[in-house]
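A.B. asks: 3D, please:
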Amino acid sequence: MWRHSDLSITRAVRHRVKALDPERPPERFFEALRKADERLLALDYDGTLAPFTARREDAALYPGLAPLLAAILQQETRIAFVTGRPAEDLAARIPLKGVEIFGAHGQEHIAPSGRLTRAPLSTSSRLWLDASALRIAAAGFGHALERKYGTVAIHWRGARPDDRVQLEKLARDMAGELPADIQGLAFDGGYEFRVRGRDKGTAIADLIARHPQAIMAYLGDDMTDEDAFIALPCTGLGVLVRDKLRDTHAHLWLRPPKELHTFLRSWMTAVTS
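C.D. replies: Purely as a prediction, here's the structure:
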């Protein structure tokens, strides 16, 4: 994992868009992309393509991204979205046809044809998630609760300071009582409890298995995206998209939205040259 203490941090700040791994400079990646017979662009949504909002339902793509992604899709690039949101929720937000969506951190999948499938859940997992959702609501935080397939999440972005303290304590208490088939994970603005076995890394592994020759990149912003960065093949490029640099397994860091547009335009240039 790349660490802040590395000398690269000063160069990253000075040049803004910067390779964090000298073994995978972006120039080499885009040259491989230009020559590739198959290309795959995998993308997180919240915090990556859309700025965070106090209300999750208000999150929308940065201006100008939709037509740029549509143009990339038309140039023989497969596009897949890998998100913590429910797959159908994200499908309603993306004005693109024929893309693939992994929702609920890989628990759900929408094929390019539109067919939705879900990973099986055990009875014990469902019962624990149901009970946890009731516990959060009973504590007076139903407004902070998000229930997804295979997941219960607590959100505190935009919460009052006192409420945030209580929500964080509730998350810690619940995390200390987890059954073996449930894992607790922090994300930017909250905490979630998820059935083990599927994550953003397994979603990337699924894509690699079906497209082993594709030159691919994954763009994400928070700690849940680290599984995806780790799962990338040796020819892949992990891109951290956020305002502030943090420890990461990504190979490139850029800040949205301007540098995000620059990266996607560079992709377009590579595939059309």
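A.B. asks: drop to CA atoms for contacts and neighbour counts, all remaining ones
C.D. replies: Noted.
A.B. asks: What count of nearby residues applies to the nearest residue to Thr77 once chain neighbours are set aside?
C.D. replies: For Thr77, the nearest residue in space outside its immediate sequence neighbours is Arg39; the separation is 4.9 Å by C-alpha to C-alpha, 6 or more residues apart in numbering. Close neighbours of Arg39, defined as other C-alpha atoms under 10 Å, add up to 22.
A.B. asks: is it true that Arg39 touches Ala80?
C.D. replies: No - counting by C-alpha atoms under 8 Å, Arg39 stays clear of Ala80, with 11.0 Å between them.
A.B. asks: wait, what's in contact with Arg194?
C.D. replies: Taking C-alpha atoms under 8 Å, 6 or more residues apart in numbering as the criterion, Arg194 is in contact with Gly150, Thr151, Val152, Ile182, Gln183, Gly184, Leu185.
A.B. asks: Show me which of the residues you listed are buried.
C.D. replies: Neighbour counting over those (16 or more other C-alpha atoms under 10 Å) leaves Gly150, Thr151, Val152, Ile182, Gly184 as the buried ones.
A.B. asks: of all those residues, which comes closest to Val165?
C.D. replies: For the buried ones among the contacts of Arg194, the minimum distance to Val165 (C-alpha to C-alpha) is 17.7 Å, reached by Gly184.
A.B. asks: how close does the nearest residue to the closest one once chain neighbours are set aside get to Lys18?
C.D. replies: The shortest distance from Gly184 to any residue other than its chain neighbours is 4.5 Å, reached at Phe193 (C-alpha to C-alpha, 6+ apart). When C-alpha to C-alpha, to the nearest Å is the yardstick, Phe193 and Lys18 sit 34 Å from each other.
A.B. asks: Show me which of these two is the more surrounded one.
C.D. replies: More neighbours surround Phe193 than the other of Phe193 and Lys18, with 23 against 20 (other C-alpha under 10 Å).
A.B. asks: Let me know how buried the spatially closest residue to Arg147 that is not a sequence neighbour is, in neighbour terms.
C.D. replies: Spatial nearest neighbour of Arg147, chain neighbours left out: Ala153 (6.4 Å); criterion: C-alpha to C-alpha, 6+ apart. By other C-alpha under 10 Å, the residues close to Ala153 number 25.
A.B. asks: one more to put side by side:
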Amino acid sequence: MDAADLVEALRPHLAGALIATDFDGTLAPLVADPESSRPAEGAIDALGALAGRGAQIAVVTGRDATTVVRLGGLDTVPGIVVAGLYGVETWRDGGLETQDPPPEIDELRRRLPDAIAPAGHDVWIEDKRLSLVVHFRRAADPAAAADAVRGPVTDLGRELGFETHPGSNVLELRLPGYDKAGALRGLAEGRSAVLYIGDDLGDLPAFAAVRDLRDEGAVAYSVGVLSSGVPEIVDAVDVDVDDPAEVVELLRRVAG
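C.D. replies: Predicted coordinates:
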């Protein structure tokens, strides 16, 4: 399947479809500072056009939902739903459904800096309230820095009841039992079709969920963005594109 085939297959089902996408690396180019992340030019307009055609728009992200809404200006997209922290929380219509932080996360905050100290001073921790992310992108050798602390970080997370998940130059410690597959399946219930777009290791479960939905008889497709450099993406998706700018162009074509 190529992009033109996907557009042709999806358009007849657009009214009532779910159009779901990751944020960083998919709608927005990856940047060193997560606070400077912004959608690619035209992304919000393209999502709005799809909403105008009757599609349910969703963003499924590892970030907390309110941060993504703020950085992306997503509240301007009619009816959008943002599933944050891999589905732990949901933002819609200006309101947030979320969980209280577990008591163990305070202990994780206290001990994680010591666990990552061998990776050097250019490694830093992002606090998402319900999860913590160790970033290696600023290190001189990100892969080596991650290798130096993966074991201690994983052991600490296991001790305190958190799962450790790799991403593009990150290790994330998050609440167990949540992934983008579960978030996507919940959003997809009752929809005429499903399109999911993502770029990273955390999106692989959602791509698998798309395949399962199709095996169950649903109209469901996946698109992978290659600019994050995750090799597993190519074999996991129906169509691949190079970067967020091409995601915007694809969304425009689907909207017609």
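A.B. asks: overall similarity of the pair, as a TM-score.
C.D. replies: Structural agreement between the overlaid chains, expressed as a TM-score with TM-score structural alignment, normalised by the length of structure 2, amounts to 0.82; 242 aligned residues with a C-alpha RMSD of 2.7 Å.
A.B. asks: count of neighbours near Gly176 of structure 1?
C.D. replies: The tally of other residues near Gly176 of structure 1 (other C-alpha under 10 Å) stands at 9.
A.B. asks: what does it align to in structure 2?
C.D. replies: Alignment note: Gly176 of structure 1 maps to Asp155 in structure 2; criterion TM-score structural alignment.
A.B. asks: a helix runs through its match, doesn't it?
C.D. replies: Yes - secondary structure assignment places Asp155 of structure 2 in a helix (DSSP: H, G, I helix; E, B strand; the rest coil).
A.B. asks: State the distance from it to Tyr86 of structure 2.
C.D. replies: For Asp155 of structure 2, the distance to Tyr86 of structure 2 under the criterion C-alpha to C-alpha works out to 22 Å.
A.B. asks: go on, Pro142 of structure 2?
C.D. replies: In this structure, Pro142 of structure 2 and Tyr86 of structure 2 are 24 Å apart, going by C-alpha to C-alpha.
A.B. asks: Also Val248 of structure 2?
C.D. replies: Going from Val248 of structure 2 to Tyr86 of structure 2 by C-alpha to C-alpha gives 23 Å.
A.B. asks: ok, now Ala236 of structure 2?
C.D. replies: For Ala236 of structure 2 relative to Tyr86 of structure 2 (C-alpha to C-alpha), the value is 19 Å.
A.B. asks: out of those two, which sits in the more crowded spot?
C.D. replies: Summary of the neighbour comparison: Ala236 of structure 2 and Tyr86, criterion other C-alpha under 10 Å, with Tyr86 having more neighbours (25 against 20).
A.B. asks: What is the equivalent residue in structure 1 for the more buried one?
C.D. replies: Checking TM-score structural alignment: Tyr86 of structure 2 goes with His105.
A.B. asks: quick one: contacts for that match?
C.D. replies: If you count contacts by C-alpha under 8 Å, 6+ apart, His105 of structure 1 has them with Val82, Thr83, Gly84, Arg85, Arg198, Asp199, Lys200, Ala203.
A.B. asks: now swap in Leu6 of structure 2 and tell me
C.D. replies: Applying C-alpha under 8 Å, 6+ apart, we find Leu6 of structure 2 in contact with Tyr221, Val239.
A.B. asks: Which secondary structure element is home to it?
C.D. replies: Assigned by DSSP states H and E, Leu6 of structure 2 belongs to helix 3-10.
A.B. asks: Over to Ser132 of structure 1?
C.D. replies: With secondary structure defined by DSSP H and E, Ser132 of structure 1 is part of helix 123-138.
A.B. asks: Next: Gly224 of structure 2.
C.D. replies: With DSSP H and E as the criterion, Gly224 of structure 2 is inside strand 220-225.
A.B. asks: what does Val59 of structure 2 give?
C.D. replies: Mapping Val59 of structure 2 onto the secondary structure by DSSP H and E places it in strand 56-60.
A.B. asks: do the same with Ala15 of structure 2
C.D. replies: Per DSSP H and E: Ala15 of structure 2 is located in neither a helix nor a strand.
A.B. asks: Spatially nearest residue to Ala19 of structure 1, not counting backbone neighbours?
C.D. replies: Leaving aside its sequence neighbours, Ala19 of structure 1 sits nearest to Leu252 (C-alpha to C-alpha, 6+ apart; 4.4 Å).
A.B. asks: residues in contact with the equivalent of that neighbour over in structure 2?
C.D. replies: Using TM-score structural alignment to pair residues, one finds that Leu252 of structure 1 aligns to Val239 in structure 2. Contacts were defined as C-alpha under 8 Å, 6+ apart; by that measure Val239 of structure 2 touches Met1, Asp2, Ala3, Leu6, Ser222, Val223, Gly224.
A.B. asks: quick one, helices of structure 2?
C.D. replies: 3-10, 43-52, 65-72, 104-116, 142-160, 180-188, 204-215, 232-236, 244-255 (DSSP state H).
A.B. asks: can you redo those as JSON lines with distance to Asp122 of structure 2?
C.D. replies: As requested, these are arranged in JSON lines below (distance: least, C-alpha to C-alpha, whole Å):
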{"stretch": "helix 3-10", "distance to Asp122 of structure 2": "39"}
{"stretch": "helix 43-52", "distance to Asp122 of structure 2": "32"}
{"stretch": "helix 65-72", "distance to Asp122 of structure 2": "23"}
{"stretch": "helix 104-116", "distance to Asp122 of structure 2": "11"}
{"stretch": "helix 142-160", "distance to Asp122 of structure 2": "9"}
{"stretch": "helix 180-188", "distance to Asp122 of structure 2": "29"}
{"stretch": "helix 204-215", "distance to Asp122 of structure 2": "28"}
{"stretch": "helix 232-236", "distance to Asp122 of structure 2": "27"}
{"stretch": "helix 244-255", "distance to Asp122 of structure 2": "27"}
